[in-house]
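Undergrad: using only what follows, build the 3D model:
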Amino acid sequence: MTVDRMILAFAGFFILLSLALGWEQSPIFHNTNWHWFTAFVGFNLFQSAFTGFCPLGKILQAFGAKTA
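TA: Presented below is the predicted three-dimensional model:
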């Protein structure tokens, strides 16, 4: 799996998890402040589309993940 696909998988997982933790009708509801984490992940995806910089991508490359 390449870095690009890992980033998409991580982002999708954390968006779904943070929405479930922040949604009041969810069985794993914790606190509505989890929506701020959802916004943070979304903002990082948005800015990386324009700048090409992704903090998770740099971390994965440091751990030896292959690039496309």
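
Undergrad: C-alpha from now on. contacts and neighbour counts both.
TA: Noted.

Undergrad: need the nearest residue in space to residue 37, chain neighbours excluded.
TA: residue 18 (6.6 Å; CA to CA, 6 or more residues apart in numbering).

Undergrad: in which helix or strand would I find the one you found?
TA: Per DSSP states H and E: residue 18 is located in helix 3-22.

Undergrad: one more, for comparison:
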Amino acid sequence: MSIERIVFAVAGGFILISLLLAHFVSPYWLWFTAFVGANLFQSAFTGFCPLAIILKKLGKQSGPAF
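TA: The predicted structure is shown next:
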């Protein structure tokens, strides 16, 4: 699995989990959803993604985006 697929899977999982937490626990979890979305948005333009850097150091195979 490439870095891009891992990043997308983790981001999607975080968004779904935070939406569930916002619904069942507290609406303040929507701030975490916004943070993940903003990070995805900025990485589309800058190419900077903290998770991608960590995965590169762990030896994961990079694809064309990161």
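
Undergrad: tm score of chain vs chain?
TA: TM-score for the superposed chains, counting by TM-score structural alignment, normalised by the length of the second structure: 0.91, backed by 63 aligned residues with a CA RMSD of 0.7 Å.

Undergrad: contacts only, for the spatially most central residue of the second structure.
TA: Among the residues of the second structure, residue 11 comes closest to the average C-alpha position under CA atoms, centre = their mean, at 3.0 Å. By CA atoms under 8 Å, 6 or more residues apart in numbering, residue 11 of the second structure lies in contact with 36, 40.

Undergrad: and it, how far from residue 32 of the second structure?
TA: In this view, residue 11 of the second structure and residue 32 of the second structure are 11 Å apart by CA to CA, to the nearest Å.

Undergrad: ditto for residue 39 of the second structure
TA: 11 Å.

Undergrad: surely the residue nearest to residue 37 of the first structure meets residue 38?
TA: Yes. Residue 18 of the first structure lies in contact with residue 38 (CA atoms under 8 Å); the separation is 5.9 Å.
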